[in-house]
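**Q** Following is a predicted model, sequence given first.
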Amino acid sequence: MAMQLTRPILAAFLFAAAVLPGRAQTEAIDALPVSAIFVVSSGMWEDRNLEPVKGPDGQLRPPPASPTRGYYKVIAIRQGDGTAKIYLQRIVFTADGPNLLENIELEEFSQMKSYVTDIRPESSNGAPASPGLFVTVYLKTDPMSKEAESWTILIDELGEMKIEKASN
């Protein structure tokens, strides 16, 4: 009798252990807005942390020994009129995993009232060896246009950003 009860209880525990991690992942993807039409992770950034850091007690501490690092995300969010807003995020690597550090709307694209047709990284070979970002945004300012225009988002190793029409 005890053996008959043990099997269903064991099966229930195994099922719960298999399903719960999947549920946590489902909740994470459910948080992504359905209006997100493109999400591209690319490039990397690095802060050398050369300045002293103020501790919780208000005292200045030496900067961390290793630099703070992360990567960029470029996200297009469709608006009600079909145009898109484009955002640049800086994601920081932490001991607990990646965290959002900064979220910036790229006004240059919003002012154009653009219809984004694609966003592509410079390379699909993984993380680059040096800091920076190079992404091409394909868009139309007239939805009836046959050809999309190419615009680049460039961030150099110093963190300076430039958005310009691509020159082929």
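**A** That came through, no problem. Note that the structure is a prediction, hence the values are computed from the model and not measured. Residues are numbered from 1 along each chain as shown.
**Q** Please count neighbours and contacts with C-alpha atoms only from this point.
**A** Noted.
**Q** In contact with Asp156, which residues?
**A** 131-133 (Cα atoms under 8 Å, 6 or more residues apart in numbering).
**Q** just the strands in this structure please.
**A** Taking DSSP state E, the strands of the chain run over residues 36-47, 53-54, 60-61, 68-78, 84-94, 97-105, 115-121, 133-140, 149-155, 161-165.
**Q** Scan the contacts of Asp156 and report the most crowded one.
**A** In terms of neighbours by other Cα atoms under 10 Å, those top out with Leu133 at 25 neighbours.
**Q** any idea how far the spatially most central residue of the chain is from Phe15?
**A** Nearest residue to the geometric centre of the chain (Cα atoms, centre = their mean): Lys73, 3.0 Å. Noted for Lys73: a distance of 35 Å to Phe15, by Cα to Cα, to the nearest Å.
**Q** So which of the strands of the chain is nearest Ile9?
**A** Across those, Ile9 has its closest neighbour in strand 97-105 (33.8 Å, Cα to Cα).
**Q** A further structure is provided below for comparison with the first:
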Amino acid sequence: MPANIIFVTSTGYWEESGDPLSALDPKAGTATDNQSATISPTQRGYYKLVAVRQPEGNAHIFLQQVVLDAAGPKVISSAELEEFSAMKAYVTDIRPDTSDGVAAQPGLFATVYLKTDPTALEPETWTVLIDDIGDIKVERETN
């Protein structure tokens, strides 16, 4: 694994989506070359959030869609979440909604902890949400 991958969280699931993640929401970011992979409507998989440290110290976060097939897991889509990249944030943690590995319904919910100022005492919390129909939202958490 490359040393610049600082956090990886696998969480949530999708099924019968028929389209790679990048086709679901153009605001989600720029798809990589593996967007050309197609999936059949009967396939199922999960999501991954990956924080990659940049040379200047901040991180870019990628949302991946992974398909499960007979040969094992395969990334079929990877999109940079531009909302985080634009902030030039320092990611301090990424956590799934639950750590038991079981989601009750399709989608994803994860919390990203970050600092836009590395000297700040407390991180900001942001959520990444994908609902059961594939709509993606990245927003600051409010209590």
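**A** Thanks, I have it. This structure is a prediction, so every number in the text was calculated from the model and none was measured.
**Q** Could you get me the TM-score between them?
**A** TM-score of the superposed chains, computed with TM-score structural alignment, normalised by the length of structure 2, equals 0.82; 123 aligned residues with a Cα RMSD of 1.6 Å.
**Q** circling back to that earlier point, tell me which of the contacts of Asp156 of structure 1 persist in structure 2.
**A** Retained in structure 2 (both residues aligned by TM-score structural alignment, their matches' Cα atoms under 8 Å) from the contacts of Asp156 of structure 1: 131-133.
**Q** Out of these, which is nearest to Ile163 of structure 1?
**A** Distances from Ile163 of structure 1 to the kept ones among the contacts of Asp156 of structure 1, taken by Cα to Cα, are shortest for Leu133, at 11.3 Å.
**Q** Next up, the contacts around that closest one.
**A** When contacts are counted by Cα under 8 Å, 6+ apart, Leu133 of structure 1 touches 42-44, 72, 153-156.
**Q** Can you go through those residues and name the buried ones?
**A** Among these, the ones that count as buried by 16 or more other Cα atoms under 10 Å are 42-44, 72, 153-155.
**Q** which pair in the residues you listed spans the largest distance?
**A** Met44 and Ile153 (13.5 Å).
**Q** for stretch 132-143 of structure 1, which positions count as buried?
**A** For stretch 132-143 of structure 1, the neighbour count (16+ other Cα under 10 Å) marks 132-140 as buried.
**Q** now these as JSON lines including distance to Val19 of structure 1?
**A** Below are those laid out as JSON lines (distance: Cα to Cα, whole Å):
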{"residue": "Gly132", "distance to Val19 of structure 1": "39"}
{"residue": "Leu133", "distance to Val19 of structure 1": "38"}
{"residue": "Phe134", "distance to Val19 of structure 1": "39"}
{"residue": "Val135", "distance to Val19 of structure 1": "37"}
{"residue": "Thr136", "distance to Val19 of structure 1": "39"}
{"residue": "Val137", "distance to Val19 of structure 1": "38"}
{"residue": "Tyr138", "distance to Val19 of structure 1": "39"}
{"residue": "Leu139", "distance to Val19 of structure 1": "41"}
{"residue": "Lys140", "distance to Val19 of structure 1": "43"}
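**Q** Is Ile72 of structure 1 in contact with Tyr87, as I believe?
**A** That one is not Ile; residue 72 of structure 1 is Tyr. No. Applying Cα atoms under 8 Å as the test, Tyr72 of structure 1 and Tyr87 come out as separate, 10.3 Å apart.
**Q** which residues does the counterpart of Leu63 of structure 2 in structure 1 contact?
**A** Counting by TM-score structural alignment, Leu63 of structure 2 lines up with Leu88 in structure 1. Neighbouring residues of Leu88 of structure 1 by Cα under 8 Å, 6+ apart: 72-75, 103-106.
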